[in-house]
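Engineer: Based on what follows, work out the 3D shape:
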Amino acid sequence: MRTSIALAFCVSGVLAQAPSLTDLIASQPDLSTLGTALGSVPDLAETLAGLSNITILAPTNSAFEALLAQADTPESIGVNSSDVQAIAAILAYHVLNGTYVSSDFSETPTFVSSLFLPSFDGSIRTNVTDGQNVGLTLDGGNATILSGELKSANVIEEDILAANSVTVHKIDSVLTVPRNASTTLSKIPDVELTAALGALTAANLVDTIDSVADLTIFVPSNAAFTTAASAFANASIETLTSVLTYHAITGAVVFSSDITNTTVKTINGNDLTLSVGADGTVYVDNAKVILPNIVLSNGVAHIIDTVLNPEDEVENPTPAATPTPAFPGATAIGTDVPFTSALGTSPTRTGTASSVPTSTPSPSEFPGTAAQVKGALGGAVIGFGLAMML
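Structural biologist: From the prediction side, this is the model:
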């Protein structure tokens, strides 16, 4: 009993001696840029001072400098450098709702919510009800933070304690704020997605996937659409819309680590069957998820290897290396990737996602582009005299 009491007093003493978040950041020379940034948004700084059980992902001075070095010219940015709300939103994306210490990181990514909420009114926005997500994972044994556009930052100093049970991890890169679906999917490396973007454009669904709250969308690759091209050769807009909305769920942002063997209701209204193979691979009906967890401004996207068919719901999926065709008898047509004409281009099957033209719809409701991120904070560097910011 006496030992327990002594231990409790010891822990209490350690917590009592922990500096405030402001004092902790001020005491770290390599976090001076972050400290100045927080000073430029006093409302956020005051909010953080009153919170407990949060985790701060703290970019170092060199992280801000590296981002600033990549910034576009002011002429190409077109963002008001006094957009304090945008600066606050980006900093809030680095604050996690909960305490996450180094031992909480594992090889299976865990996605957690941040304090970057839809209530922020700046040019940098999110539409995830519980707060925009970041991923925590181990990469080669190193604690790593996953953010928008599949970008990552490494934790270089971990588990620094502040008062009110606040944990700080120093990171070597500023997190990339997630962008909308149409913009993000046009920039994913190594996976061709122009067919999906073209199909969404042809069905007038781009605004929907870019703006609807709490979206989970399963996006077939170009190869998937090419294999089933004949099934869509004479499809009506209604049929195409039915197929595409069968690939999306609203009301829940579902990451791969959250998926179990279950069924979910799609926007289409039909049930979609989710399952997990023995090796941890995720399947959607009989389609395999080949690239999971692409964080979007309004949710998450997972890339799959087969176009799903709402008329062929799979109650008991059979995970296999070779997917079962959802459109039996469908074949490729010629050498062009389906639906890319809706984007103003018709790349062949060897094309890449970079072939999506600049005219690809990118609705302004959730702009959050890299230029805007860099512009808002890059302008703040001048405006506030900080040798920093995005």
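
Engineer: CA only for contacts and neighbour counts going forward, please
Structural biologist: Fine.

Engineer: From residue 271, how far out is residue 284?
Structural biologist: In this view, residue 284 and residue 271 are 11 Å apart by CA to CA, to the nearest Å.

Engineer: And for residue 166?
Structural biologist: For residue 166 relative to residue 271 (CA to CA), the value is 42 Å.

Engineer: Please say which of these two ends up with more neighbours.
Structural biologist: Remark: of residue 166 and residue 271, residue 166 carries more neighbours, 24 against 18, as counted by other CA atoms under 10 Å.

Engineer: okay but the more buried one is in contact with residue 48, surely?
Structural biologist: No: when contacts are counted by CA atoms under 8 Å, residue 166 is not listed as touching residue 48 (9.7 Å).

Engineer: for the helix or strand where residue 374 lies, packing partners?
Structural biologist: For residue 374, the element it lies in under DSSP states H and E is helix 370-384. Secondary-structure packing of helix 370-384 (3 or more CA pairs under 8 Å, 6 or more residues apart in numbering; DSSP states H and E): helix 61-69, helix 74-77, helix 84-92.

Engineer: Please work out how many residues are found near residue 43.
Structural biologist: If you count neighbours by other CA under 10 Å, residue 43 ends up with 13.

Engineer: Name the surrounding residues that touch the host helix or strand of it.
Structural biologist: Assessed by DSSP H and E, residue 43 sits inside helix 42-49. By CA atoms under 8 Å, 6 or more residues apart in numbering, the residues outside helix 42-49 that reach it are 20-22, 38-39, 88, 92.

Engineer: Could you list the buried residues of the helix holding residue 374?
Structural biologist: Residues 370-381, 384 are the ones in helix 370-384 that count as buried (16 or more other CA atoms under 10 Å).

Engineer: how many degrees apart are it and helix 84-92 in direction?
Structural biologist: If you take axes from the mean of the first three to the mean of the last three CA atoms, to 10 degrees, helix 370-384 sits at 110 degrees to helix 84-92.

Engineer: Report the angle between helix 370-384 and helix 61-69.
Structural biologist: 110 degrees.

Engineer: surely residue 56 meets residue 161?
Structural biologist: No: using CA under 8 Å, residue 56 is not in contact with residue 161; the gap is 10.1 Å.

Engineer: Could you also give me the structure for this second sequence? I'd like to compare it with the first:
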Amino acid sequence: MILKDMKMGMSEQSILSCYHPDAHDVFDVTSSLSKVCRELRDPKVRQHEIQVSLFSAVRPMLAERAEPRTVERRLNREPFFSETKFDGERLQVHKDGTEFRYFTRRSHDYSSGFGATADEGSLTQYIAGSFRSDVQSCILDGEVIGFDPRHERFVSKGSHVDVKSLTENSSLQPCFVAFDILLLNGQVTTNMPLHKRVDLLEKAVVEVPGRIQISRRQKGSTREDAVRFLNEAIENQEEGIVLKKVTSIYKPNARKAGWLKLKPEYVDNLVSDLDMLILGGYFGEGRRSGIVSHFLLGVASGDCDDEGMPQSFWSVAKVGSGYSLQELDELLAQLASKWKVYDPKRPPEKVVLAQGLKEKPDLYLEPRDSVVLQIKASELVRSSQFRTGITLRFPRVALIRHDKPWHDVLSYTELCELEKAAGGKLATAMVSLDEEDGGSPAKKRRVGAYAKGHPAAHVHASHSSAAVVGTHQQFSVVSSLCRAQFEEMKASVAVAVVFVQLVACYPNLGYIGNQTFLYRFFNSVPGVVRTYPESEHTIESLTGTLPAEWQNVSTKRSNLIEIAKKLNLTKLVEAIIKVGLAGLLNHEGPFTLFGPTNEAFENVPGYCRYVPLKYVIKHHIALGAHKESEFKNNLLLDSFVPGRKLRINIYPQTHSVTVSGRNITNTDNVASNGVVHVLSEVICTLFKGSAAFELGRCRAYSVLDALIKTAGLYDALDGDGPFTVFAPTDKAFSKLSPDLINKLKSNVTALKEVLLYHVVPDVWYSAGLTNGQLKTLQGQSLNIAVDGGVRVNDATVILPDAAVSNGVVHSIDTVLLPKLLTTDPSFSTARL
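Structural biologist: Sure, this is the predicted structure:
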């Protein structure tokens, strides 16, 4: 199941349109793939009118980004309504009698929290009586926002308020602000003009201050009106405004349909620019996998040396937008020889992160080697993720400042002063019509912005743009010290490589002459054509038959490919060839190849069959040659996927040695460029995040994630560990009585006892478990039974061995309750 953008260059529109011409429209108003498939079975039958229906999430209409000077042109000089752009979460309210449903912008159903009936939830019980007596059914579109009843004000989402998780004991309460109505008493209203829908909305809803309100609107028709409305929003410290053509109809999921959003940061010279230093880099994902695509930013700490230079820089934000791909590539080329691998065991003195090394970068820079970035953002908000305790909301790069020295940046003291001013908002100036007349678009093409003080780039004649497939960039040729080595590597992997700035083969990184590291680092430096194609092969495509040219390959030395063939790992070799890594494993190294057998590939879990093959194979390659004699429990090895580690575990009780939970059945098959160890199972995925982080990303554990945060255990489970977490799914929690859940939420001590009863110190993959007991962090022990599967007390492990950065997570079907709860009379309602 695809839950997020796969960053594969193909949108949902592309896929849905292949199924049926109307598929995307139906999906927009139902958010249901099953309904799309049922209603559009015949591609020859067209849908003449797409119906909005109760309790089916409608994908909301969206507003297009704009500036005041373009308003008249974009709205065809027609009258418009101006509404406050609220800083909450988009929400639809579906009402049918006393039954309610709530859907977010991404069609997630949060009815259980807000309340499915008139007498329950954090919202429904307060708004169920706010509809006029003749309103039987309706669908409202709006935003839900945290409301502070004590100070009678809305609270910004940037204040890290999860309005969906607010309870009766919270200091804030959810308030729904309605601005549109899509259905009323069974009649779809989306084809009515906005002014008529507004009339219906105001007649249908009776406001309850702090619980349900109707968005206030003003009417205008000119850019002067737009400027006035935006200045009022700035004065009121609001996020911005939304302008809506009064005649606009409601078009689900449409962005260019008569709604415009205006924010101060969209207007040049209106928001303070902040000069910050690049402290580190993060590898990207998808097509930018292995390439630095985001940067860690910092400010001067305030402590200076004898020369008056900052002694250290504190982390403040992470930025990954505002620059073009060309600007990014050129910046990376400039910094290529400066990067150092961030080692959490020996953190650099001059780059200071938040306690617990939060937002740790993959690479870092010495401040003197770095570059200043000019940053724009909407506001400053509090955050424990960065050393400053303050971060930027919606940051983007406005300019790369080659004219500024590394030390001439914002200081921590100045940052604090900005945060105190105007409640953290960075827009304090007002919009001027004169500036609007002479201004330029906020998102303008910065021709030559990067070039200041930067030498013109060129390419060696043998590597002109016409000769290099897959790149349109040009890069300067530097460092004759490395040229011979790179020529040899280029020839050995049989791929066109453009030389990049690699001063003395990265002496700062201590990997002089290490081609293993250089190959990995090539993927984070622009100008290199990758040595593997971005193909989308899967395990399903493997046959075990090698191409003819690979069947009788003989070399003077037994490299990793030859050893794998001798071990009859033909599906592994076939996969390596298909993803384009054969040249590398034939000639380069040293590497450790963990090779699954043919049977292992045939018996992978269902979900693994559709993971892109290139990621699966890279999970089986470790940098360096590691023999069994080097193995020790919880040894971490760098895999070929940046940021992902392979974990070695030794379990004497089961006579097992595992890598990321997979049994190693045959060790130390030595090759000329590394070593091969045979596995009985395939490593399908390696998660980069911690147990706490990955549980929070998966909707199947939403209840567990919320309880971990309520108990204040998130930071502990986000730490180094190592841990084994037996994670109950949401379905497992549904077996508990609501009374018990409420008691646990109100008794943090008891809640911690329950949660820590699910956590075992050290890493216990299923391969290492035997019949017996494991002591938990709560103090009591779990009973483990192994017989064709794994049982933990009364729970069954339904999805084992999810490898996370600080251990392993096993999914279980029943919540584990320690004895002190099951014997405590006050918790006698533990089970249904």
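
Engineer: Tell me how the two chains score on TM-score.
Structural biologist: Here the TM-score for the pair of chains, by TM-score structural alignment, normalised by the length of structure 1, is 0.46; 242 aligned residues with a CA RMSD of 5.4 Å.

Engineer: still on that earlier bit, distance to residue 64 of structure 1 for the buried residues of helix 370-384 of structure 1 - can I get that in a markdown table?
Structural biologist: Formatted as a markdown table, the buried residues of helix 370-384 of structure 1 follow (distance: CA to CA, whole Å):
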| residue | distance to residue 64 of structure 1 |
| --- | --- |
| 370 | 14 |
| 371 | 15 |
| 372 | 15 |
| 373 | 12 |
| 374 | 10 |
| 375 | 13 |
| 376 | 13 |
| 377 | 10 |
| 378 | 10 |
| 379 | 13 |
| 380 | 12 |
| 381 | 10 |
| 384 | 15 |
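
Engineer: secondary structure element for residue 242 of structure 1?
Structural biologist: helix 237-245.

Engineer: which strands and helices sit next to the following helix or strand past that helix?
Structural biologist: Next helix or strand after helix 237-245 of structure 1 toward the C-terminus (DSSP H and E): strand 248-250. Applying 3+ CA pairs under 8 Å, 6+ apart, we find strand 248-250 of structure 1 packed against strand 215-220.

Engineer: orientation of the strand it packs on relative to helix 237-245 in degrees?
Structural biologist: Using the same axes, to 10 degrees: strand 215-220 of structure 1 against helix 237-245 is 110 degrees.

Engineer: which helices and strands does strand 215-220 of structure 1 pack with?
Structural biologist: Other elements packing on strand 215-220 of structure 1 under the criterion 3+ CA pairs under 8 Å, 6+ apart are strand 248-250, strand 299-304.

Engineer: Tell me which stretches of the stretch 101-250 of structure 2 form helices.
Structural biologist: Here the stretch 101-250 of structure 2 has its helices, by DSSP state H, counting those that start in this stretch, at 111-114, 124-127, 194-204, 223-235.

Engineer: quick revisit: touching both of residue 56 and residue 161 of structure 1, which residues are there?
Structural biologist: With CA under 8 Å, 6+ apart, residue 56 of structure 1 and residue 161 have common neighbours 167-168.

Engineer: quick revisit: what's the most buried one of the helices and strands packed on helix 370-384 of structure 1?
Structural biologist: When neighbours are counted by mean count of other CA atoms under 10 Å, the highest per-stretch mean among these falls to helix 84-92, a mean of 23.

Engineer: Does anything pack onto that one? Which helices or strands?
Structural biologist: In terms of contacts (3+ CA pairs under 8 Å, 6+ apart), helix 84-92 of structure 1 is packed against helix 370-384.

Engineer: isn't there a helix covering residue 16 of structure 1?
Structural biologist: Yes: counting by DSSP: H, G, I helix; E, B strand; the rest coil, one finds residue 16 of structure 1 located in a helix.

Engineer: So which of the helices and strands packed on strand 215-220 of structure 1 is nearest residue 288 of structure 1?
Structural biologist: Residue 288 of structure 1 lies closest, by CA to CA, to one member of these: strand 299-304, at 5.4 Å.

Engineer: Give the buried residues for that closest one.
Structural biologist: 299-304.

Engineer: I'd like these laid out as TSV, including distance to residue 244 of structure 1.
Structural biologist: Formatted as TSV, the buried residues of strand 299-304 of structure 1 follow (distance: CA to CA, whole Å):
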residue	distance to residue 244 of structure 1
299	17
300	16
301	13
302	14
303	13
304	13
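
Engineer: need the helices for the stretch 101-250 of structure 1, in chain order.
Structural biologist: Under the criterion DSSP H, counting those that start in this stretch, the stretch 101-250 of structure 1 contains helices at 181-185, 194-202, 206-211, 222-227, 237-245.

Engineer: Which among these is found nearest to residue 76 of structure 1?
Structural biologist: Among the helices of the stretch 101-250 of structure 1, the nearest to residue 76 of structure 1 by CA to CA is helix 181-185 (17.4 Å).

Engineer: just to revisit the earlier point, for the helices of the stretch 101-250 of structure 1, give me a markdown table that also has distance to residue 276 of structure 1 and mean neighbour count.
Structural biologist: Shown next, in a markdown table, are the helices of the stretch 101-250 of structure 1 (distance: least, CA to CA, whole Å; neighbours: other CA atoms under 10 Å):
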| stretch | distance to residue 276 of structure 1 | mean neighbour count |
| --- | --- | --- |
| helix 181-185 | 24 | 24 |
| helix 194-202 | 24 | 25 |
| helix 206-211 | 25 | 20 |
| helix 222-227 | 20 | 24 |
| helix 237-245 | 22 | 17 |
